[in-house]
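[1] Sequence first, predicted model second:
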Amino acid sequence: MNLANQPLPSPDDPELADRASHWKSVYVHIPFCQQVCPYCDFAVAAGQDHLFSRYGRALIAEIGSAPDWGPLHAVNFGGGTPSRMPGRWLGRILANVASRFGLVEGAEVSLEANPEDWTPSQARELAAVGFNRVSLGAQSFDPVVLSYLGRRHSPEDIVRSVAAARSAGFASVNLDLIMGSPPETVASWSATVRNALDCEPDHLSTYALTVEPGTVLWKRVRSGALAPDSDQQADCWEIADEMCGGVGLVRYEVSNAARAGHPCRYNLSVWGQGGYLGFGNGAHSYRRGTRWENVRDLRRYVDTMESGRAPGRRQEAVTGWAAETERLLLGIRRRAGVKAGRGGRALWDSVSGRRLRAAGVIDLRGERLRVDRPLLTDEVSRAILSMRPPNGSRVRSGGDSLP
């Protein structure tokens, strides 16, 4: 599965964004972690490695019972730490995905890994079973920041992990970075981005540190610890954007930049509402106007699958005006923008829209709505959510429990 077999336009090309709206993808959740990071609110579990086999069998059972869907343009193993699960299980799960749905020629098959335990032998094993993209959770090249984030790896581990992926033949390598933690300075962030770019990744993701309710970080901040500074995060974003552009990484979404041919196809599919099926505890799915999610608890998910029951917890119909606003909310994050449609034109003509236009935040070029000041994307999102549907539009977004 060679990504080079499927050439793509520039990562920020509107044609690519529109094509991705027809792609189909699958997400496989692997919840296992050595430890839970203080900022993480995902459906993860530490100290549960004894469940590898039961969880693997549960995933295969769920995949086998899934509705017809395919062929797939992208498969993404996320977590958690997918690379923590034995390669033989990851290979079996991927083989079941490919057998059940089919993969287009050159499909993206990606997994997440942590630098400290991503070894050359593991990289070779996973490349041999069909993975062609890896996303490495670098987060920072500053040891002080890494310690604050609860990460166990060193800057040297990041460099070694990229080399391991290249040597194994992975076609695309991404580095994840987290910006704006309290111990970080603009200077240390600049050094982190420079060190990341020196690794010559094909893709770079830069996320602002957020304080999610219920996390260890949230409890620390509530007890008086410093919270992330949004102004500093904005400065960090601009630094990363400029430095990426200087080495040929094109920003195609607020938090993501890539070389030509290397945008994340799974993300493009999700942002374009191409549809995706999610497998595993806490996994979400969206297909033909319906969204649903699996039970979040790891043990409950395994027990449910072993009892022969469906793992879905809730489903929600997303149609009418709710579907239109969701399309806009996802689309405005892309540099290519989104086809305006009825919702985009309603935003353009609204009071909030006129204010955003006057400030140079949004632009309507032909039938395409774009955010020209990406740091204000959240403000545009709030304006979209505050809109009332035009006369005659149906509003429907309701949830029901799945059997």
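    Nice, I can see it. Numbers count the residues shown, from 1 in each chain.

[2] rest of the way, CA atoms for contacts and neighbours
    OK.

[3] so residue 39, which of the three states?
    What DSSP: H, G, I helix; E, B strand; the rest coil gives for residue 39 is coil.

[4] Report the contact partners of the closest residue to it other than its chain neighbours.
    Leaving out its chain neighbours, the residue that sits closest to residue 39 by CA to CA, 6 or more residues apart in numbering is residue 217, at 5.3 Å. By CA atoms under 8 Å, 6 or more residues apart in numbering, the contact list for residue 217 reads 38-39, 211.

[5] residues in contact with the closest residue to residue 258 other than its chain neighbours?
    Closest residue to residue 258 apart from its sequence neighbours, by CA to CA, 6+ apart: residue 203 at 4.2 Å. For residue 203, the contact set (CA under 8 Å, 6+ apart) comprises 172-175, 249, 256-259, 262-264.

[6] Pick the one among the residues you listed closest to residue 371.
    Using CA to CA, residue 256 is the member of the contacts of residue 203 that lies nearest residue 371, at 15.1 Å.

[7] who touches residue 344 in this structure?
    328, 369 are the contacts of residue 344 under CA under 8 Å, 6+ apart.

[8] centre of the chain versus the helix or strand harbouring it, how much separation?
    Element membership of residue 344, judged by DSSP states H and E, is helix 341-349. Helix 341-349 sits 27 Å away from the centroid of its parent chain (CA atoms, centre = their mean, to the nearest Å).

[9] Any buried residues in it, and which?
    Across helix 341-349, burial judged by 16 or more other CA atoms under 10 Å covers 343-348.

[10] What residues does residue 371 make contact with?
    By CA under 8 Å, 6+ apart, the residues touching residue 371 are 332-333, 335, 337, 361-363, 377, 380.

[11] So which of those are in helices?
    Using DSSP state H, the subset of the contacts of residue 371 located in helices is 377, 380.

[12] putting a second one here so we can go through both:
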Amino acid sequence: MSNPAGGQKPLGPDWLSSAAASPEVSSAGFGFYVHVPFCASRCGYCDFNTYTATELGPGVSREAYAQQVRAEIRLAAARFPTVPKVDTVFFGGGTPTLLPAGDLVAILGEIRDQFGLAADAEVTTEANPESVSADYLRQLRQGGFTRLSLGMQSTASHVLTILDRQHSPQRALDAVGWARSAGFDHVSLDLIYGTPGETAADFENTLRAVIDSGVDHVSAYALIIEQGTALARRVRRNEVPQPSDDVAADRYLAAEKLLTQAGFTWYEVSNWARSDSDHCRHNLQYWRGGHWWGAGPGAHSSLPGVRWWNVKHPARYAAALSESRLPIEDHESLTVDDQYLETVMLRTRLRDGMRVSSLREDGIAAARQVVADGLADADAFEEGTIQLTLPGRLLADAVIRDLTT
């Protein structure tokens, strides 16, 4: 797809023009991420770039947001001498589904108009269960969305209370049914485990409910206490205990056991799917070194050799676009060492692993020890690939440190 500006030289800083002109841009697939920074309330564990209505300040409104993002998409397309076709689109947040369904469809339409979508493009939105209805999901599906990722976290009411989640345990399960009725072929449920007060039975009941719901994808993450969050303050005041690493490991083993028995297979340390076609292709682009443009406040983008990020606050974001400027805060050029570190960090977490030949000499020596310790599969290593075993997945961060130091 040629540049909408008629093939003129892309505008903007030299580093962006150079990266956008690279033939590597679409060689590994090209994605589009849209950040929607609005939340109805702030979850106690969350440190994402999100804002409730009372935190937005003057000059910012949800009603104007879709037009602002569409303006950024148009400015983005003008930066490419040859606009790459988009393989995957992911709306994240925040809570994208706090916007009207028509706004999300309009943003997707702008991406289609300016960049073009691959015939089999995957289009995902995250959603909180309380922010969607059967009619809302029908509108999204009719507007071109193909995949829904619902933040369920748990079916235990007391766990949801600790996390400051607003939905009831049943609401997420109802939303799965609405999504299927709307025609979504791919529906994911996201879980958090290791919350203070969660029992082994609580998590098992959650897993069984997820399996029975008929979803094709599950993401499960250990609760991390992020500094500056409400939950961190509660832990500091000894109102709730610090999550236990041992408990988190037990929960992960339970997830692996029950999901595997139900026909799911892990394809990334924290993600399971019923089949290869149910993998989240957008996230795989991140993990496999693809490229993407991130639109919205605080969104990050990646093109060959460079990474940049937008201004964080929606007011500053809106102000830049009102002046027809890309809302870029700053950028970094990725060194060979940076790219090597990212490759090892991301690909090691995948079930298909990474090639041993991609490691440096000291990394290969470390990999041999990782295999000797039972953290990577010995047969796969002999065939030239590092693939984590189940114990290795539990210690993935440590394995990555060993391979890169």
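    Looks like it arrived, so ask away. All values reported here derive from a predicted model rather than from experimental measurement.

[13] Quick TM-score on the pair, please.
    After superposition, the two chains reach a TM-score (TM-score structural alignment, normalised by the length of structure 1) of 0.87; 365 aligned residues with a CA RMSD of 1.6 Å.

[14] So what touches the very next helix or strand once past the helix holding residue 344 of structure 1?
    Using DSSP H and E, the helix or strand that follows helix 341-349 of structure 1 in sequence is helix 351-358. If you take CA under 8 Å, 6+ apart as the criterion, helix 351-358 of structure 1 is touched by 347-348, 362-363, 380, 383.

[15] element containing the residue nearest the centre of structure 2?
    Central residue of structure 2 (CA atoms, centre = their mean): residue 283, 6.0 Å from the mean position. Assigned by DSSP H and E, residue 283 of structure 2 belongs to helix 281-287.

[16] which bit of structure 1 covers that helix?
    Counting by TM-score structural alignment, helix 281-287 of structure 2 falls onto residues 265-271 of structure 1.

[17] Tell me roughly how far the matching stretch lies from structure 2 on average.
    Aligned to structure 2 and superposed, stretch 265-271 of structure 1 gives a mean residue distance of 0.5 Å (mean CA distance after the TM-score superposition for structure 1).

[18] Other residues contacting that stretch?
    The contact list for stretch 265-271 of structure 1 (CA under 8 Å, 6+ apart) reads 17, 20-25, 73-76, 108, 275-276, 327, 330-331.

[19] which of these are buried?
    Neighbour counting by 16+ other CA under 10 Å classes 17, 20-21, 23-25, 73-76, 108, 275-276, 327, 330-331 among these as buried.

[20] These: which two are farthest apart?
    Maximum distance among these (CA to CA): 23.3 Å, for 108 and 327.

[21] so the residue mapped onto residue 89 of structure 1 from structure 2 is in which element?
    Here residue 89 of structure 1 is matched to residue 103 in structure 2, going by TM-score structural alignment. Residue 103 of structure 2 is part of helix 101-114, with elements assigned from DSSP H and E.

[22] do the same with residue 257 of structure 2
    Going by DSSP H and E, residue 257 of structure 2 is in helix 245-261.

[23] now the next helix or strand after that helix: which residue numbers in structure 1?
    Heading C-terminal from helix 245-261 of structure 2, the first helix or strand you meet, by DSSP H and E, is strand 265-268. Mapping strand 265-268 of structure 2 onto structure 1 (TM-score structural alignment) gives residues 250-253.

[24] same check, this time on stretch 197-210 of structure 2
    Against structure 1, the aligned range for stretch 197-210 of structure 2 is residues 183-196 (TM-score structural alignment).

[25] hang on, the earlier thing: over in structure 2, see which of the contacts of residue 217 of structure 1 survive.
    Of the contacts of residue 217 of structure 1, the ones still in contact in structure 2 (both residues aligned by TM-score structural alignment, their matches' CA atoms under 8 Å) are 38-39, 211.

[26] Need those in a markdown table (columns: distance to residue 117 of structure 1 and neighbour count).
    Below are those laid out as a markdown table (distance: CA to CA, whole Å; neighbours: other CA atoms under 10 Å):
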| residue | distance to residue 117 of structure 1 | neighbour count |
| --- | --- | --- |
| 38 | 19 | 19 |
| 39 | 20 | 19 |
| 211 | 27 | 19 |
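
[27] which one of those is nearest residue 102 of structure 1?
    Closest approach between these and residue 102 of structure 1, by CA to CA: residue 39, at 35.9 Å.

[28] For the aligned residue in structure 2 for that closest one, give me its contacts.
    Under the alignment (TM-score structural alignment), residue 39 of structure 1 pairs with residue 45 of structure 2. Contact partners of residue 45 of structure 2, counting by CA under 8 Å, 6+ apart, are 163, 224-226, 229-232.

[29] List buried residues within the residues you listed.
    163, 224-225, 229-232.

[30] Rebuild the residues you listed as CSV, extending it with distance to residue 213 of structure 2 and secondary structure.
    Converted to CSV, these look like this (distance: CA to CA, whole Å; DSSP: H, G, I helix; E, B strand; the rest coil):
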residue, distance to residue 213 of structure 2, secondary structure
163, 22, coil
224, 26, coil
225, 29, coil
229, 32, coil
230, 31, helix
231, 30, helix
232, 32, helix
